[in-house]
Each structure stands twice: as structure tokens, then as C-alpha cells.
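Asks: Model the following, please.
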Amino acid sequence: MDILIVDDEPLSRNELSYLLTQNITVGKVMEADGIKEALSILLTQKIDLIFLDISLNEENGFTLAKELKQLINPPLVIFATAYDKYAIQAFDINAIDYVLKPFEQTRVNQALKKANTALVNRDRSNKQDKDSSPQNMADFITLTADEKTAVIKTKDIISATVENGLLTVTTNSNHNFVSHETLSWIKGQLDPQKFMQVHRSAIVCLEYIREIQPWFNHTFVLILTNNARIPVGRSFMKELKQRLNM
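Replies: Below you'll find the predicted structure:
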């Protein structure tokens, strides 16, 4: 696993780099002190994971996290910062973990384990996208939480949303199943002909859209058959209009 550390403090970069190299799953570790240098590295190197500080001199780590979405195969993100007040915002943009300074080997290893699991799941999802046709997508998915595993028919799924780092899958019987899986993981389990990501934190089944209402900045909000309201992100507007023949 090749890693990029983005932090404007050399001491923090050195400390984290040392802890990372103590883990056998880590390959190359690169460093950047700001967004411009980080993007330069990302455009020329294959990076699997970024440890990203939030306060970068006059810049903000969330800016880079959003830029990553423009990459074809973006790296995973773990925020590494001295402030705990941004944790909810970090998980809202699908960060894998949130590690506080000063760094500890045990905590860094926990974050790396989580990242490795996410990478394996993403590789599995990418392989399914390449090797599976819509006709042989799985009829069921399983979600595990609190030592219980739920078996869910994919045809019953209305939506999948992420909030505060938790994935919630809602079915047409109005059951909510909560898990620590990621949105990218479940996206790989669902038939792309029937499901679409409409927001950075939401996927919906197109068959369960009941109504479309105007929203802020010329976007839409979807009203689903269970009366849930799902906002549509601006970057997903064009595809949604095409899919719904608007």
C-alpha cells in the first residue's frame, strides 16, 4: 500500500512517516506540505491512501479531499489532525478514518487495517464491475452490525446513504439496516442499471423515485416512495437527467 502524507508541519510528517514504515502492509511513503504539491504527486504516482491534515497553512484539507473525486481511481483518505471538531464533516465525505495528533503506533495500525479492508472491498467491487453483467448481479447482500448479519434482497433496496461514517440501507418495507461498510462498497454490489449514485453520500434505486422537486442552485431533491427526500449533487445532475429521460 503506497501512502501520501499531506501536512504542512515537517515534524508531524516525519513522525507519521516513521510509524507508517513500521507496518508491514505499507510500501512507499511520500510527503507533501500542501495541496499543490499533493496534486502534483497524485497525477504522477499511484497512491492508495492519503493521510491528510485539515489545517494546511492558508489551505484546507477538505479542499483536496473534494478534488480527489475528479481522479479516475482516487486514493482513500484518512484525516490526521490535531482537531476533533471536524470528524463528522470528514466522515460525511467518506473518509476511512480520523486520527488525532499526537500519533500513536497502535492507533495508526488500526487506521491502516481499516484502509486495507476498504481497498480489498474496492478491488472486489471493481472486479465485479468488469466481470459481471447486469443479469448476474447478486440477488442478495449481507450487512453485519452488532454481531448480527442481515440478508437483504437487492430488489427491495430503496436507498443507501452515509452519515457520520455509517451506511444506512433502507428497504421498501421501511426497514433501516446500519453498517460500517462504505458507499463505494455497496455501489459495487448493486445493479448499475437500476441504481445510481445521486450525491456523494447517497445511492437510490431509480424505480423507487416518486417525484422530483426543484432545489437550491438549480439542483433537485428526489422524493422516494417511502417519502424520503434525497438531494441530488450538482455533479450527478447530468447523468440523472439522462437516466430519467428529462
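Asks: can we go C-alpha only for contacts and neighbour counts from here?
Replies: Fine.
Asks: buried stuff in stretch 23-30?
Replies: By neighbour count on 16 or more other C-alpha atoms under 10 Å, the buried set for stretch 23-30 is 29-30.
Asks: Centroid-nearest residue for the protein?
Replies: N94 (3.4 Å; C-alpha atoms, centre = their mean).
Asks: Excluding chain neighbours, give the residue nearest to it in space.
Replies: Spatial nearest neighbour of N94, chain neighbours left out: G165 (6.8 Å); criterion: C-alpha to C-alpha, 6 or more residues apart in numbering.
Asks: gap between the one you found and I230?
Replies: For G165, the distance to I230 equals 18 Å [C-alpha to C-alpha, to the nearest Å].
Asks: so R124 is in which element?
Replies: helix 105-131 (DSSP states H and E).
Asks: Proceed likewise with the subsequent sequence, for comparison:
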Amino acid sequence: MSESIRFLIVDDEPLAVERLQLLLARIDGVALAGTASEGAAALRLIEALQPDAVLLDIAMPAMDGIEVARALGTLDKPPLVIFVTAFDTFAVAAFEVEAVDYLMKPVSGERLGKAVERVRARLDDDSPAEPAPEKSRYLEEFWVSEARGLVRLAAADIDRISAERDYMRLHVGSRSWLINHTIARLEEELDPERFVRLHRSSIVRRDFVTGFRRDETGRWYAQLGDGEEQKVGRLYLQNARELAGRG
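Replies: Presented below is the predicted three-dimensional model:
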């Protein structure tokens, strides 16, 4: 892309806007299309100015950045989105709306530069279009937070998921990560051919279940691939029967 990449900055904090403006000014091949301090104004400016990309805050009054990004998805040619936020709990939602990058405040010039290069690469990708494969309606990946940034977890690699208060813990081998989801939402978004709910607080990958046992009180337990057991809730006994081919 030979022309400058035109960015719109959207943030309700004037100092944050000023900082991003200064950082952008130090990057070659970048131009500022404008700024907005709230979501509705951002949408109006995007329609009028048609920027190539948006540096978008998430936590804003009235209309947050995730809602803005979802609204952009309805446009014929939406700008690319880079989220810039002080919170790491929106990573999954950010990548569900196909954000190019997710930057944590305070943003460094180096990190912003890498994000701009991702935008440039996306805009430069003018290879002949091929029919896109049909996108699954189920979650195929999770983006989880770690001390140094974000990690991508393929849904197929997750052994089991357990509820912890208002969060869900994804278990992969000996490691685990917390995400801000409800178990009811995950049950809807995960492929039922791959995952099964066995308890009000647990979802298990089907091929991670190695067997079932019944104790002296009549309660059923699923035996898992890591040697652990998962109690089967009364409401989910039918799921266990179907998994065992007894449904």
C-alpha cells in the first residue's frame, strides 16, 4: 500500500488520544484521519471519513468499543480495528469481532508500530480472492491473557472447562486459564459434536472421557484422560448415556 494508512482514534480520555497521536506521528506511512470521544460519534465519523483503520478504546460510556466494532461489521467496507484498552478481560470478545490487534495501555511506540504493520499487511493482501470456506458457527479458538500478553488456544485442545464464580477456567493439560464467560453461553458456542456438558459447572471434551463409574450411592462419575474424575450431574445423566452409546 503506497498511500498513508489513515487512522481514526476513538477514546474518551483526552490524554490517551494525545498519546496515540504522538505515537502515530513517529510512524512512517501513517496519517491521522480524525478523533472521537465516544462510540456513536465514531460511527458517524467512520461513515464520513472512511479511515483505513481505527484505534479503538473498549471501556467508554454509552456505547463501548466492542459494540462499535460489531456495528462496523455491518458496513460494506469496514475499517480494520486495533483495540487499545487498560483491561485484559475483553480479549475473547475482541477477537470474536476479528480485531487486528489488542494493545494494553500504556501503549509503547514499538508495540503500536507492530500493530500498524499488521494493518499494513492486511491492507496489502491483494492476492486473488478464493471462495472462503464456510465458517463454523461454533467457537474455534480462545484468546486468553498471560503476564506478557495474549495466547491463542484452539478449542480442540481444551480438555475440560470448569466454572469458578463469574468466570470459566479452560484446562489444557496441566495448565489452565480464566476467561470471562458463562457456562450457559459456552455450552451454546462450543461444538456439541466435540464437547458435552456433564455437570452444571463443567463441560468436557468428548474424547477426553475414558469411562464412567457408579459409586455405592448411585452417583455417576466420568473418568477423564488425566486420571481425574468428574461428577455427572443429575440433569446431565442423559448426556452421559448418549456419550456412552446408551442414549
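Asks: Quick check: TM-score for this pair?
Replies: Comparison of the two superposed chains (TM-score structural alignment, normalised by the length of structure 1) gives a TM-score of 0.53, and 153 aligned residues with a C-alpha RMSD of 3.3 Å.
Asks: Just give me the neighbour total for the residue nearest to N94 of structure 1.
Replies: 24 (other C-alpha atoms under 10 Å).
Asks: ok, now K187 of structure 1?
Replies: Neighbour tally, K187 of structure 1, other C-alpha under 10 Å: 20.
Asks: got it, and F195 of structure 2?
Replies: Residues near F195 of structure 2, counting by other C-alpha under 10 Å: 21.
Asks: That one against E189, yeah?
Replies: No - F195 of structure 2 lies out of contact with E189 (C-alpha atoms under 8 Å); the separation is 10.2 Å.
Asks: what residues are up against M196 of structure 1?
Replies: Neighbouring residues of M196 of structure 1 by C-alpha atoms under 8 Å, 6 or more residues apart in numbering: 203-206, 240.
Asks: now do V204 of structure 2
Replies: 159-161, 195-198.
Asks: ok so, going back, so how far is the helix holding R124 of structure 1 from its chain's centroid?
Replies: Averaging C-alpha positions (C-alpha atoms, centre = their mean, to the nearest Å) puts helix 105-131 of structure 1 11 Å from its chain's average.
Asks: What residues of it count as buried?
Replies: Residues of helix 105-131 of structure 1 classed as buried by neighbour count (16+ other C-alpha under 10 Å): 108-109, 111-112, 115-116, 118-119, 121-122, 125, 129.
Asks: Could you do stretch 34-50 of structure 1 as well?
Replies: Neighbour counts over stretch 34-50 of structure 1 (16+ other C-alpha under 10 Å) mark 34-35, 38, 41-42, 47-50 as buried.
Asks: Which one of those is nearest to L100 of structure 1?
Replies: For the buried residues of stretch 34-50 of structure 1, the residue nearest L100 of structure 1 by C-alpha to C-alpha is I50; the value is 14.7 Å.
Asks: Can you tell me what the closest one aligns to in structure 2?
Replies: Under the alignment (TM-score structural alignment), I50 of structure 1 maps onto V54 of structure 2.
Asks: What's the average distance for the strand or helix carrying its match when superposed on structure 1?
Replies: Per DSSP H and E: V54 of structure 2 is located in strand 53-56. Here strand 53-56 of structure 2, set against structure 1 after superposition, deviates by a mean of 0.7 Å using mean C-alpha distance after the TM-score superposition for structure 1.
Asks: helices or strands up against that strand?
Replies: Contacts defined by 3 or more C-alpha pairs under 8 Å, 6 or more residues apart in numbering; DSSP states H and E place strand 53-56 of structure 2 against strand 5-10, strand 80-85.
Asks: Specify, as a residue range, where the last one falls in structure 1.
Replies: Same thing as strand 80-85 of structure 2. Per TM-score structural alignment, the counterpart of strand 80-85 of structure 2 in structure 1 is residues 76-81.
Asks: which outside residues touch that stretch?
Replies: So stretch 76-81 of structure 1 is contacted by 48-55, 65, 90, 94-101, 111, 115, 119 (C-alpha under 8 Å, 6+ apart).
Asks: I'd like to know which of the contacts of V204 of structure 2 is nearest to E242 of structure 2.
Replies: Distance to E242 of structure 2, by C-alpha to C-alpha, is smallest for V196 among those, at 9.9 Å.
Asks: a strand runs through that closest one, doesn't it?
Replies: Yes - judged by DSSP: H, G, I helix; E, B strand; the rest coil, V196 of structure 2 forms part of a strand.
Asks: That one: neighbour count?
Replies: Other residues close to V196 of structure 2 by other C-alpha under 10 Å number 23.
Asks: Where does V151 of structure 1 sit: helix, strand or coil?
Replies: strand.
Asks: any idea how far it lies from I141 of structure 1?
Replies: Where I141 of structure 1 is concerned, V151 of structure 1 sits at a distance of 6 Å (C-alpha to C-alpha).
Asks: Beyond the helix or strand hosting Q197 of structure 1, next helix or strand please.
Replies: Element membership of Q197 of structure 1 [criterion: DSSP H and E] is strand 195-199. Sequence order places strand 202-205 as the next helix or strand after strand 195-199 of structure 1, per DSSP H and E.
Asks: residues in structure 2 aligned with that next one?
Replies: So strand 202-205 of structure 1 sits over no part of structure 2, by TM-score structural alignment.
Asks: what about A154 of structure 2, how many neighbours?
Replies: A154 of structure 2: 13 neighbours (other C-alpha under 10 Å).
Asks: is it true that it touches L170?
Replies: No - counting by C-alpha under 8 Å, A154 of structure 2 does not reach L170; the two are 10.9 Å apart.
Asks: so what's the aligned residue in structure 1 for A115 of structure 2 up against?
Replies: Under the alignment (TM-score structural alignment), A115 of structure 2 pairs with A111 in structure 1. Listed by C-alpha under 8 Å, 6+ apart, the contact set of A111 of structure 1 reads 78, 96-97, 99.
Asks: Endpoints of stretch 49-57 of structure 1, how far apart?
Replies: With C-alpha to C-alpha as the measure, stretch 49-57 of structure 1 spans 22 Å from end to end.
Asks: now that stretch, how far from the chain's geometric center?
Replies: 16 Å.
Asks: what sits up against that stretch?
Replies: Contacts for stretch 49-57 of structure 1 (C-alpha under 8 Å, 6+ apart): 1-8, 33-34, 60-62, 75-81, 115.
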